[in-house]
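Visitor: okay, here's the prediction I keep looking at, along with the sequence it came from:
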Amino acid sequence: MNLRTLLTLTAFLLCDAKLPGLKQNIPPNELPSNPTQNAQALRLLQFGSKNEKTKRIADQYAVRHRREVFDSKSYESSLIWAHSERLDENGDVVLRWVNSDSSITFRLEAKTRGYVGLGFNSARNMRGADLVVAWVDDRNGNAQVLDCHGPEFEDRAVADEVQNYELISGYQNDTHTTVEFRRQLDTCDRQDFVIGEDTTQVLWSLGPNGSDGELPKHVKSGSRPLRLLQPLSKPDDSSLMQWDVRLNGLNIPHVMATLFWCKIFKAPDLPKKHHMVGYEPIIDSRPIKNGRPVLEKDSLSPVHHMVLYECADDPDVYVWNEWAKGDGFYGPNRPPEWSICVTPVAAWAMGSKGEFLPENVGIPIGKRGGATFYMLEVHYDNQALHEVLDSSGIRIHYTPQLRAHDAALLGAGIGISALHVIPPKQRHYRTVGICGSECTNTMIPDEGITIVSVLLHAHGTAKKISLKHVRGNEELPRVSEENSYDVRYQQSRIVPGGRKFYKGDTLITECTYDSTSRDKSILGGYSAMQEMCLSFVLYYPRTQLAGCYSMTPAKEFFETFGVKEFYGVNMMQVENIFLSSSYVEYPNLPTDNQRKESEETGMQGDDQGVGFMKELVIKEPPEFRNKTFLAHLNEMPWSEPLLTEQIEKTLYRGMHMTFCKKSDDSWGAPVQIQNYPNFTELTNNDTAEKSCHYKSVRLPSVTKANSATKISMTWSVILAASMQLLIIAR
């Protein structure tokens, strides 16, 4: 007993009160000792016990996890931060970072004089998250970081058994706290998040002023999806020039929930071949209030995604010049001549900052090497039915300094139509689009192409997307994949080292959806309430291949759902309707009557056959007779897993109609119906297995602690070990 008392008192003297003992009234989110280290402590903390034993356990934790502190006045970071992001709308929390092959270093700048919390998770909450809490002591200016995690079923922070974050420096002024720290990408600690190529939900929170070492309820918090491992965002090139391809004051009617707008642009008149090397979005959306557009800092833009297409040559230059002077057209009502604008050169979606191409590739621009005319297609998702004046578009960066290779973009995946169905109430439902060997045999050169980056695109219910590569009867490692897809953050992904793709190879775009929040089936289409499954593939050398898609043949599709015949139309006619544009429900902007009817729900514009599905009335079999197909689809017993699994398997592994489009809108290969390719699937996509023993991975120190601190740390370790033995002995 005397020894225990002596050790405890010594611990108080050495601790410096960086994490104070539990107080009389425990705030809801105050940091307890790690419950996995002592079950009795967990019981005491859960019931809010306020006795000496609880205080002793907290003090033991403070000694055991005490870390070196640094004098920020004598230390300045020499790192060059490769990336910088505002985590909140106001810029009160700014995260900067740079990574190596094995570790990542952060600089967190927050508008608080209390603690600041940073977290990493696959979900947008603290449950199961990897958390780090940092603060600067108000008394001595010393900084501290604490490695924590969120329990699986609680939104609170619990200290980790092993501390894997290393403090570099930290300081605070009258308004802000700034802390730098680092960690391994994979700490081999089960309580830490493995930082990899997938999108990460980056959590943040700010504590009230004076909350040094305590975790009372935060005053602000939020999350932002980010990919932390990505190349530098913009090259340092003084030769870069800009070309703004943007709309000019398009009035988005408040009855259009989904709107596609297309406009033709003429490329800059360049004396010689130039290369487009990057692009970034220009978002300029102004809500119309009281008849006038207004600038609002926090107003959300309805721009969902934008694609810039290169138009094939047309001898009638005069009419194209006239179109370039005009305002554009509602998507389904655009002139048929625009069908030659099918080769994408830039694809932007929500959350993306744009893309700068690898240093060895560029996309030719202008008539000397590329195209003269381009078509901008803007998709507006206006489910809130606001009236908006929009002048958004894409800023193209180009240069006369030519890169080594001429590159191009290829669109692949599932053809956008209502024949793409995701049943409701499913946690993991897969669909697939095929770019088949018949197309690549015809369109890919003998020496092959090299894939350098991929933009994976779907809508809100998608959770995973992968681009698979099949050669012969074997699947190769994935070209690109996203296992934590977030529609709010769609950034292109560099393929490290490039991927060689040869004649006869197959690309398969696979999407996995979580439709548990939906009560009715989700159909493919352009609306944000519908779904897509696409890959935009950047490659070199450029070819005439613009698109390579597939969809389920109509007959097989409807038979999968038990339907054999409709009134007034046969299956071949139905298929032809889906392959044409005649199923578009609203070929023009809404009339006054349509506006009146749509005030509440809004029209979905180019619905890709959803309206046609509502009109198809079933004739056979008798048990479904006189129902529309959409009604039949929504009445199916989707809670029966055997039914859903069979439908998924039939549509995934069954027949696929493949399309191979050239840049002039002609067929690169005949439309074909083929079986799903037969190949040996990849069982593990990791290039190498990592052996982890789930313990601390210590980082080499980047600071110099004074001798007093070293002595203090040594005694802390000895005391911590002694206390742990005493606890075990009890």
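Guide: Cool, got the structure.
Visitor: okay, CA-based contacts and neighbour counts for the rest of this
Guide: OK.
Visitor: D137: how many residues sit nearby?
Guide: Applying other C-alpha atoms under 10 Å, we find 23 residues neighbouring D137.
Visitor: ugh, wrong one, I meant M572
Guide: Neighbour count for M572, taken as other C-alpha under 10 Å: 12.
Visitor: kindly report the same for E214.
Guide: 23.
Visitor: this structure: helices as residue ranges?
Guide: 2-15, 39-46, 52-64, 317-325, 437-443, 554-560, 571-579, 592-597, 610-615, 629-635, 641-653, 707-729 (DSSP state H).
Visitor: for the fifth one, packing partners?
Guide: If contacts are counted by 3 or more C-alpha pairs under 8 Å, 6 or more residues apart in numbering; DSSP states H and E, helix 437-443 sits against strand 667-675.
Visitor: how far away is S233 from L538?
Guide: In this view, S233 and L538 are 17 Å apart by C-alpha to C-alpha, to the nearest Å.
Visitor: save the helices of the chain as JSON lines, and put in distance to Q383 too.
Guide: Shown next, in JSON lines, are the helices of the chain (distance: least, C-alpha to C-alpha, whole Å):
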{"stretch": "helix 2-15", "distance to Q383": "56"}
{"stretch": "helix 39-46", "distance to Q383": "44"}
{"stretch": "helix 52-64", "distance to Q383": "51"}
{"stretch": "helix 317-325", "distance to Q383": "30"}
{"stretch": "helix 437-443", "distance to Q383": "38"}
{"stretch": "helix 554-560", "distance to Q383": "29"}
{"stretch": "helix 571-579", "distance to Q383": "25"}
{"stretch": "helix 592-597", "distance to Q383": "15"}
{"stretch": "helix 610-615", "distance to Q383": "17"}
{"stretch": "helix 629-635", "distance to Q383": "22"}
{"stretch": "helix 641-653", "distance to Q383": "29"}
{"stretch": "helix 707-729", "distance to Q383": "58"}
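Visitor: one more structure, for comparison:
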Amino acid sequence: MALLIFSALLLLSLVVPGQQFELSFSTVMDNDGNVVLKWGFNQYDEQITFQLQMNSQGWVGFGLSPNGGMKGADIVIGGVHPNKTTYFSDYHGIGNTAPVRDTLQNYQLLLLTENGTSTTMRFSRAFRTCDSNDMNITAGTIRVIAAYGADDTIAYHRENHFTQSINLLRELPVAGLSSPKDSVSYNITMNNYTVPAQPTTYGCAFVPLPNVNGKHHIYKIEPLIQAGNELLVHHILLYACPNNTNISIAPGECYNTNPLFFQCLQVINVWAVGGKAFQFPDNVGLSIGSPDDPSYARLEIHYNNPEAKNFTDSSGVQLYYTKDLRPYNAGILEIGSALSFLFIPPSARSFRLYGLCNTQKFPEVNGQQVADMQVFAYQLHTHLAGRAVRVAHYRNGSQIGFLGRDMTYDFNFQEVKYLENITTIKMGDALQVECTYNTMDRRGITEMGLGTMNEMCMAFLFYYPKNNVSHCLSSPSATDIMNALHVSNPKDVNSVEWDENKINLLQQTIQEGKQDINITNSQIHLFMPGSFVTDTGYLYNITEGANATCNNATFSSLAATSAPNSSMTPAMNEPNLNNNGSGSLRGSVILINLALFLFQAALGASLRPPNRSP
């Protein structure tokens, strides 16, 4: 009897159609809340489930796009006909026209309903299918598109479409994310700061941190962008100040000749375009209130003002803190390329710059031994020409993984991401940031610098326990670059006639040359004795892991036989009983019937009275 019940339950567990997970994540893709996407995934099985809800009674579409448009997009379209029959198929985009139905149907429909106002479509697929018309779902930025039609005639959507960059495979920290009951909020903002009428301004102000009695932990930081200035505020940084900082200077431009703003170097918050609030895992927070903690911070806001108009701003951040202490104090380490004599040539399709960090001198900079650094989150940063960023991690000269990676980087979507697993940096490890740029639309060199049309290459690593190292930045030899290009003055690089050979020569010079490294102590004012230590090194090769095997499961498309106003809807197909997926309707029915038979047999056996001797 027990065996029969076990067999029945096992069969029932096999017939749940598709991979359905808790839809832990959601986003609203329009301004009115009418297009809602939810999703959840299983890393072990490499399956993901989506649910799209739209205020539409016509067809609804969902897609993954290489650039946010239709061309090359991986699309599913479904809907409910007036006669309540449904249709659903896997397509691919070829441009601003109706999509083409895929030969291989790799999406599985789980739910498709329509009420008086909206349509809900739930479906699943593997991270990597074996269809060249499908996009792989990987960690990092993915452009998600959605669209709908006024009726069930599938055609090019024109106006009714939405695009959003999303990190679909986002991780949640193992330690959890919870809000303490005694949470207190505290705002740090500019106070009607007058932004000069110029394209780029870095505005700075010294601001007090919360005045608390005893040690507390900041556990969440949220951006506060003044209404109307959303397109002008490029990034917001908050730097902790040593307690002997001279804060007498009034708000002004950060990087002018006045050195007072250089006193504060330890990043304690980073926000950039597209980012949202960041919450620390439950086992770590930013310490305030103890004798060693800062009392003031430097608020830095980068204003991107291409029209050079006059405006004022009161943007900033909101801190959430608690007296319920966490086990560890958080730190943020900035690594990448220094803003030195470095540039990207024009008409380069894929040019790479680097930042190297050797941690072997961290104890010297810190003033004492440095505990292993447990990295739990990261943020990557370039400007408009950036296309990909990755942070490779080395130990004993060999690459052991990545501390951050986004091969489809989007300047307009810069958020802090949690690592899948907490990763340990041991003293002596090396870290290397690689940024890939595309300057095919530019006719002059792109210099590393502060402006949005300049470039940067950096990563911010969130870790515990905190130490005093704030930056670890590097730059290639300016002499090597000038010698390779046969120029005697840095300004002469502007007159170089760039072609593919010169671009490759510069790339080779950077990759093979020496890197000069600067490691900074956050507790000593910059340019004061002991504020930084120098080092040198050479770049490492970066390797990717082997590509995962694709999943060749296919499913039948679903279409109603009576679809008079859906000329592009595929014909009705029988369920594919020979595919490798779990979506076979006929097979599911057979298994369910068998399971019920076994369960009834087991139940009957349990209720049958025992045999008795006459």
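Guide: Looks like it arrived, so ask away. Just so we're clear, the structure is a prediction, and the values are computed from it rather than from any experiment.
Visitor: got a TM-score for the pair?
Guide: TM-score of the superposed chains, computed with TM-score structural alignment, normalised by the length of structure 2, equals 0.80; 535 aligned residues with a C-alpha RMSD of 2.9 Å.
Visitor: re earlier: neighbour count: S233 and L538 of structure 1, which is higher?
Guide: Legend: neighbour count by other C-alpha under 10 Å for S233 of structure 1 and L538, higher for L538 (28 against 15).
Visitor: what do we get in structure 2 for the more buried one?
Guide: Using TM-score structural alignment to pair residues, one finds that L538 of structure 1 aligns to F462 in structure 2.
Visitor: was I right to think its match contacts I332?
Guide: Yes: using C-alpha atoms under 8 Å, F462 of structure 2 is in contact with I332, at 4.6 Å.
Visitor: which neighbours do these two share?
Guide: Between them, F462 of structure 2 and I332 share no contacting residue under C-alpha atoms under 8 Å, 6 or more residues apart in numbering.
Visitor: between the helices of structure 1, which one is nearest to L300 of structure 1?
Guide: helix 592-597 (23.0 Å; C-alpha to C-alpha).
Visitor: equivalent range in structure 2 for that closest one?
Guide: The aligned range for helix 592-597 of structure 1 is empty, by TM-score structural alignment.
Visitor: so which bits of that helix are buried?
Guide: Burial within helix 592-597 of structure 1, assessed by neighbour count using 16 or more other C-alpha atoms under 10 Å, is assigned to R595.
Visitor: what are the contacting residues of it?
Guide: V255.
Visitor: so what's the gap between it and the chain middle?
Guide: 37 Å (C-alpha atoms, centre = their mean, to the nearest Å).
Visitor: also stretch 132-142 of structure 2?
Guide: Here the centre of stretch 132-142 of structure 2 is set off from its chain's centre by 13 Å, with C-alpha atoms, centre = their mean.
Visitor: P302 of structure 1 - how many residues pack around it?
Guide: For P302 of structure 1, the count of nearby residues is 26 (other C-alpha under 10 Å).
Visitor: do the same with A272 of structure 2
Guide: Counted with other C-alpha under 10 Å, residues neighbouring A272 of structure 2 total 23.
Visitor: what does R390 of structure 2 give?
Guide: For R390 of structure 2, the count of nearby residues is 22 (other C-alpha under 10 Å).
Visitor: can you find the partner of it in structure 1?
Guide: That one, R390 of structure 2, aligns with S466 by TM-score structural alignment.
Visitor: isn't its match right next to R478, touching?
Guide: Yes: using C-alpha under 8 Å, S466 of structure 1 is in contact with R478, at 7.0 Å.
Visitor: among the helices of structure 1, which comes closest to V255 of structure 1?
Guide: Closest approach to V255 of structure 1 among these is made by helix 592-597 (6.0 Å; C-alpha to C-alpha).
Visitor: now stretch 145-153 of structure 1: buried residues?
Guide: Applying a neighbour-count criterion of 16+ other C-alpha under 10 Å, one finds 145-151 buried in stretch 145-153 of structure 1.
Visitor: can you put the residues you listed in CSV and add distance to N251 of structure 1?
Guide: Below are the buried residues of stretch 145-153 of structure 1 laid out as CSV (distance: C-alpha to C-alpha, whole Å):
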residue, distance to N251 of structure 1
V145, 50
L146, 51
D147, 50
C148, 49
H149, 48
G150, 46
P151, 48
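Visitor: find the residue closest to D372 of structure 2 in space, skipping its chain neighbours.
Guide: K426 (5.0 Å; C-alpha to C-alpha, 6 or more residues apart in numbering).
Visitor: map that neighbour onto structure 1.
Guide: That one, K426 of structure 2, aligns with Y502 by TM-score structural alignment.
Visitor: which residues touch its match?
Guide: Residues counted as contacts of Y502 of structure 1 (C-alpha under 8 Å, 6+ apart) are 440, 444-449.
Visitor: let's go with 10 Å and repeat that
Guide: Shown in contact with Y502 of structure 1 (C-alpha atoms under 10 Å, 6 or more residues apart in numbering): 437, 440-441, 444-450, 471.
Visitor: show me which of the buried residues of stretch 145-153 of structure 1 is closest to E197 of structure 1.
Guide: H149 (21.1 Å).
Visitor: surely the closest one meets G117?
Guide: No: look at H149 of structure 1 against G117 with C-alpha atoms under 10 Å: they stay out of range, at 11.1 Å.
Visitor: which neighbours do the two have in common?
Guide: Looking at what touches both H149 of structure 1 and G117 (by C-alpha under 10 Å, 6+ apart), the common residues are 131-133, 157.
Visitor: which residue lines up with S301 of structure 1 in structure 2?
Guide: Superposed on structure 2 with TM-score structural alignment, S301 of structure 1 falls opposite L231.
Visitor: right, I'll call it a day here.
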